[in-house]
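1. following is a predicted model, sequence given first.
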Amino acid sequence: MTNFKEQIINNKFSLVVSLPDNRIDFARAAIDGGAQAIKLHLNLLHRASGNSFGNLDKNKEFLKELIDLAGEIPVGVVPGAQDAFITEEELIILEEMGIGFFSSYIHHLPPFMMDSKRLTKMVAIDNSYDAALIKAIKSSPIDVLEGSIIPGESYGTPLSYSDLLRYGSLALESGKPLLIPSQKKIKPKEVKYLYDHGCKAVMIGAVVTGGDDAEKIKKATAEFRNVIEGL
């Protein structure tokens, strides 16, 4: 499996697909569309898709099948949220299964997750971040910063120039490779603006791929990958 951190750093720009549900047909659609990494969820209710995701035990067989299907494509997990999170023992299980990275909001993240020597650490901030936090992140062992800074009430609205300026500031001030999730309804043709403002990756999910159709996921992924290849 390709190292996710190295992929994000070394690629001009990368495409990650966040699965709207833990289904192998959705994963296959994303891979066929050109996804360069796949992310799935455990232990939470996902705001954008409206889906509820079970624990590791419930998803273990799916994870094994997905990792086998993905081959060299990195697979990552959101290990939980405020109400439930994987344990230290389950972290070891994920590492041994071949998971490549984790993604978690910084305010949900148990400190033990940062002890992992195998997983790329992608940590998300929300719209409550401030300059002091960004300064601390710059000197932290976080590998990839996920700029999930759009408030919930603005999910699915068009990308604005204000958003781009905030993303650009985060990329500059944090000193970390910045990934932008599709909380806003980012269009493929707008990827160039993310790139021009210093972002290193986009992660498309339910807001732009749709939540219940594998063909829509494949089509959206292919459209984004085609634009990225043209940067």
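-> Yep, it's here. Residues are numbered from 1 along each chain as shown.
2. going forward, measure contacts and count neighbours with C-alpha atoms only.
-> OK.
3. and the strands in this protein?
-> 14-18, 37-41, 44-45, 52-53, 75-78, 101-105, 120-125, 144-147, 178-181, 201-204 (DSSP state E).
4. could I get the ones you listed as CSV with mean neighbour count?
-> Below are these laid out as CSV (neighbours: other C-alpha atoms under 10 Å):
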stretch, mean neighbour count
strand 14-18, 26
strand 37-41, 25
strand 44-45, 18
strand 52-53, 17
strand 75-78, 24
strand 101-105, 22
strand 120-125, 23
strand 144-147, 26
strand 178-181, 25
strand 201-204, 26
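5. now these as TSV including distance to residue 113?
-> What follows is those, written out as TSV (distance: least, C-alpha to C-alpha, whole Å):
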stretch	distance to residue 113
strand 14-18	20
strand 37-41	16
strand 44-45	17
strand 52-53	20
strand 75-78	12
strand 101-105	9
strand 120-125	8
strand 144-147	14
strand 178-181	19
strand 201-204	22
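6. of those, which is nearest residue 84?
-> strand 44-45 (7.0 Å; C-alpha to C-alpha).
7. about what we covered before: closest one to residue 86 among the strands of the chain?
-> Smallest distance to residue 86 across the strands of the chain (C-alpha to C-alpha): 9.5 Å, for strand 75-78.
8. just checking, what packs against that closest one?
-> When contacts are defined as 3 or more C-alpha pairs under 8 Å, 6 or more residues apart in numbering; DSSP states H and E, strand 75-78 sits against strand 37-41, strand 101-105.
9. residue 207: neighbour count?
-> 19 (other C-alpha atoms under 10 Å).
10. use this one as the comparison:
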Amino acid sequence: MYRPTKLYTALTNGQFPVIVSLARHDLDLAKAALDGGAFALKTHLNAYHRATGTTFGTFEQERPFFEELAKLGCPLLVMAGQETVPSASEMDALADLGFEGFNVYIDHMQPHLLQSRLRPMPALSADSKPEDIQSIAALPGCIIEASIMPFERYRTPMTPADLDRYRAIAAAVGVPVIVPSQLSFTPDDLQDLRQAGIAAPLLGAIVTGNTPASMQAAVAAAVKARN
């Protein structure tokens, strides 16, 4: 149903590609992530980003940035929104720009999103139950984002119990599971996540900081830890 891509191949063959979630729509940040060795970039629409306090606008508002981002030639994902999500025509436009996957919390999924050319990457939440994991995994061609930490745990170290939770999610499904850096992941944590069966880390501002210099250094450390 979905076209084979470099990113999906990397997620399913054990490469553990480093994906970066941009804290703001800043081309210098994006370039710094790629200079550090990031495999793919994730951007946002129609959303308030809790970890950074950034508000992202509609597709029409963000389109100029997306058009510039597409010129960088790397795999692109988009957090499509919360209560508001892109229309079917906007999803087509994102696919035309080269975006290959979209992400929403499962509670915000709308049927037309699953009819688009973008591969679904629904997110679990801190309140998700085992049956939610299975319902997401049943979506053809999906990826799961294990965004399972409550806000009060943001920026805290990963514990053995956290690792066990991530491991259990990966073991329960036959689809790639990526883990966002809601916690303050270290390079050693990333190695542990890989060994636990996680397909990729999704590094955001809690790990990367919000400057091009901090971004490049954090991503380079993550890539080195993976190798």
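-> Okay, I see it. Everything quoted here is computed from the prediction, not taken from an experiment.
11. circling back: and the helices and strands packed on strand 75-78 of the first structure as TSV, adding distance to residue 66 of the first structure?
-> As requested, these are exported to TSV (distance: least, C-alpha to C-alpha, whole Å):
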stretch	distance to residue 66 of the first structure
strand 37-41	9
strand 101-105	14
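12. you'd agree residue 142 of the second structure is up against residue 173?
-> No: assessed by C-alpha atoms under 8 Å, residue 142 of the second structure is found out of contact with residue 173, at 10.8 Å.
13. quick check, central residue of the second structure?
-> For the second structure, residue 202 is the residue whose C-alpha lies nearest the centre (C-alpha atoms, centre = their mean; 5.0 Å).
14. tell me which of the helices and strands packed on strand 75-78 of the first structure sits nearest to residue 214 of the first structure.
-> strand 37-41 (14.2 Å).
15. in the second structure, what range does that closest one match?
-> Per TM-score structural alignment, the counterpart of strand 37-41 of the first structure in the second structure is residues 40-44.
16. rewinding a little: identify whichever of the helices and strands packed on strand 75-78 of the first structure lies nearest to residue 123 of the first structure.
-> It's strand 101-105; of those, that one is closest to residue 123 of the first structure (C-alpha to C-alpha) at 5.2 Å.
17. tell me the angle that closest one makes with strand 37-41.
-> Angle, strand 101-105 of the first structure to strand 37-41, by axes from the mean of the first three to the mean of the last three C-alpha atoms, to 10 degrees: 50 degrees.
18. give me the nearest residue to residue 153 of the second structure, chain neighbours excluded.
-> Distances taken as C-alpha to C-alpha, 6 or more residues apart in numbering put residue 183 closest to residue 153 of the second structure, at 6.8 Å, once the chain neighbours are dropped.
19. thought the one you found was touching residue 152?
-> No: the criterion here is C-alpha under 8 Å, and residue 183 of the second structure misses it with residue 152 at 10.1 Å.
20. of the two, who's got more company?
-> The neighbour count for residue 183 of the second structure versus residue 152, taken as other C-alpha under 10 Å, is higher for residue 183 (22 against 8).
21. so what does residue 10 of the second structure match up with in the first structure?
-> In the first structure, residue 10 of the second structure lands on residue 7 (TM-score structural alignment).
22. so how far is residue 134 of the first structure from its match?
-> Counting by C-alpha to C-alpha, to the nearest Å, the gap from residue 7 of the first structure to residue 134 of the first structure is 23 Å.
23. which residues touch the residue of the first structure positioned farthest from its centre?
-> What lies farthest from the middle of the first structure is residue 132; by C-alpha atoms, centre = their mean that is 23.7 Å. Contact analysis of residue 132 of the first structure by C-alpha atoms under 8 Å, 6 or more residues apart in numbering lists nothing.
24. and if you look at residue 137 of the second structure?
-> 143-144, 173-175.
25. tell me how far it lies from residue 131 of the second structure.
-> Applying C-alpha to C-alpha to residue 137 of the second structure and residue 131 of the second structure gives a distance of 10 Å.
26. cool, residue 159 of the second structure as well?
-> From residue 159 of the second structure to residue 131 of the second structure the distance is 24 Å (C-alpha to C-alpha).
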